[in-house]
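Chemist: okay, structure incoming, though there's no sequence with it:
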């Protein structure tokens, strides 16, 4: 009897993400009986401190939507073994939103021509190949948030040069210094239209060797503003034609507004916004002056 109960608990945790996502969908659609078409992007999160969560496969996730008549669906799921938190992102195709949230290492690619803003976060490192995939999947990307404190495992990047042709705003916080090297060093990535950068001061000082090297000169040539996260001493040497702003979190707060709008049908994004503030608040203070 005890063994059967454990097996039942394990099976229920395996279905938890699917059930949570489908329940959210059903709760929305029940109020729209005359709806002919539904375009969606749903992020669900499952927390279980006592039972290991087994992720369903993409095929299993998508079959749940196929059973309800949604034939063109993209999805991916990830699991954090440290916190025992699992997340799933399911979205209708073609993707109709301008914002793509919670992109992580389980992202499988695709073509997202309408997306202008992407938020990346994970507890495992982002490697060069993932950023190459992102640049191909979001060809008109204008704003990119990279939140990842894990060092890259492969420092020897491939010979493939990554180009973000339309990227104008890059937010690297909280982020390991490797991601500043990934994006700002022209040998790894080209950012021909970058005009605004949000970064932690210590990271910027390390990458530029206290503002003395030229490794980031090309990608920073058009910068107009650098938003520094955390306290800093204003350097005498600038980067490109940019100015150094005082400690600021305006970009992050404006992103949360976008994020809430994007997920308003899923509890107004309360869970994810709370997680994001926890991650971003450690190294910065809001300045309302």
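Modeler: All right, it came through fine. In this text the structure is predicted, and so the values were computed from the model without any measurement. Numbering: from 1, shown residues only.
Chemist: drop to CA atoms for contacts and neighbour counts, all remaining ones
Modeler: OK.
Chemist: where do the strands sit along the stretch 51-200 of the chain?
Modeler: 73-80, 85-92, 99-103, 117-121, 143-148, 162-163, 169-175, 189-190, 196-200 (DSSP state E, counting those that start in this stretch).
Chemist: now for the third one, which elements pack on it?
Modeler: Identification of packing neighbours for strand 99-103 by 3 or more CA pairs under 8 Å, 6 or more residues apart in numbering; DSSP states H and E yields strand 117-121, helix 250-262.
Chemist: and the shortest one with strand 169-175, angle?
Modeler: So that's strand 117-121. Using axes from the mean of the first three to the mean of the last three CA atoms, to 10 degrees, the direction of strand 117-121 lies 10 degrees away from that of strand 169-175.
Chemist: let's bring in a second model and compare:
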């Protein structure tokens, strides 16, 4: 068996084409340009690259982006203050705190300073709760991108046994909840799970989200399984790609699988947030912008 590639770049391009049209319609309707604000703390080269990529994608779909760069020596209170200012700014529709932040900062406190109405990266407790209960809100961007990728290939999830290897608050845990919401039976595992190979071998759908290259051996994969590799370290995924490709029915490449879907989901949720903000302003005329945002 040779696995079919789950091409995140191609699917993301389709999503971004749709977002570009939605942004154009929004500008025509409301005479302002949606804005995504990104907050970057420190000088990690990879984080700078990610933020630059997101700014470039914003420009390509016609959105504005505002970059807030802060030194690695700031305090949690200072970071929280910047995020609260962006939350209160009527020109900002979405907020992204590039993570991880330096270790001395309380990342959870920073996430919770983001207004859930602008949490287009889906990192707040409110977003996790509303997503888990299927009550709206914003999906965590990478899990939301994974689900969109599976949908693009018409991969059935109801009744399937999904195994998620990873338990982070912004990837492993939320993607499991999204799969559960689609009627999959979900097992959570992680790098310390006993008999990890046995759990993986029972997965109809496997999501690897640890960030430890080669953690998942290709020979563990159930023949015909769908494998989504969301791990990334040193340009390598969590799954032994070549060996897994001989057993899986579908498999994401690394890079080019999950990564592009994360950015596409982020921007799709930003234009949605912009529309919801305008709906709120119509309902409450006191909520007005400070300018058209066309500069």
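Modeler: That came in fine, so what should we check first? Everything numeric in this text was worked out from a predicted model, so none of it was measured.
Chemist: TM value for the aligned chains?
Modeler: Overlay of the two chains. TM-score (TM-score structural alignment, normalised by the length of structure 1): 0.34; 166 aligned residues with a CA RMSD of 6.2 Å.
Chemist: the host helix or strand of residue 84 of structure 2: which residues count as buried?
Modeler: Using DSSP states H and E, residue 84 of structure 2 falls within helix 76-88. For helix 76-88 of structure 2, burial by neighbour count (16 or more other CA atoms under 10 Å) applies to 79, 80, 82, 83, 84, 86, 87.
Chemist: now the fourth one: how far from residue 94 of structure 2?
Modeler: Yep, that's residue 83 of structure 2 we're talking about. Residue 83 of structure 2 sits at a distance of 11 Å from residue 94 of structure 2 (criterion: CA to CA, to the nearest Å).
Chemist: the second one too?
Modeler: Plainly put, residue 80 of structure 2 is 16 Å away from residue 94 of structure 2 if you go by CA to CA.
Chemist: and if you look at the first one?
Modeler: From residue 79 of structure 2 across to residue 94 of structure 2, the span is 17 Å (CA to CA).
Chemist: swap in the fifth one?
Modeler: Using CA to CA, one obtains 12 Å as the distance from residue 84 of structure 2 to residue 94 of structure 2.
Chemist: go on, the last one?
Modeler: Plainly put, residue 87 of structure 2 is 8 Å away from residue 94 of structure 2 if you go by CA to CA.
Chemist: what about the closest residue to residue 64 of structure 2 other than its chain neighbours, neighbour count?
Modeler: Of all residues not flanking residue 64 of structure 2 in the chain, residue 35 sits nearest, at 4.6 Å (CA to CA, 6 or more residues apart in numbering). By other CA atoms under 10 Å, the residues close to residue 35 of structure 2 number 24.
Chemist: please identify the deepest-packed of the helices and strands packed on strand 99-103 of structure 1.
Modeler: Neighbour counts (mean count of other CA atoms under 10 Å) averaged over each of these peak at strand 117-121, with a mean of 19.
Chemist: what helices or strands is that one leaning on?
Modeler: Contacts defined by 3+ CA pairs under 8 Å, 6+ apart place strand 117-121 of structure 1 against strand 99-103, strand 143-148.
Chemist: dump these into TSV; add distance to residue 79 of structure 1 and mean neighbour count as well.
Modeler: As requested, these are exported to TSV (distance: least, CA to CA, whole Å; neighbours: other CA atoms under 10 Å):
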stretch	distance to residue 79 of structure 1	mean neighbour count
strand 99-103	13	19
strand 143-148	16	22
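Chemist: dump those strands into JSON lines; add distance to residue 258 of structure 1 as well.
Modeler: Formatted as JSON lines, those follow (distance: least, CA to CA, whole Å):
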{"stretch": "strand 99-103", "distance to residue 258 of structure 1": "8"}
{"stretch": "strand 143-148", "distance to residue 258 of structure 1": "12"}
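Chemist: of all these, which lies closest to residue 133 of structure 1?
Modeler: Of all those, strand 99-103 sits nearest to residue 133 of structure 1, with 11.5 Å by CA to CA.
Chemist: quick one, that closest one and strand 73-80 angle?
Modeler: Going by the same axes, to 10 degrees, strand 99-103 of structure 1 makes 40 degrees with strand 73-80.
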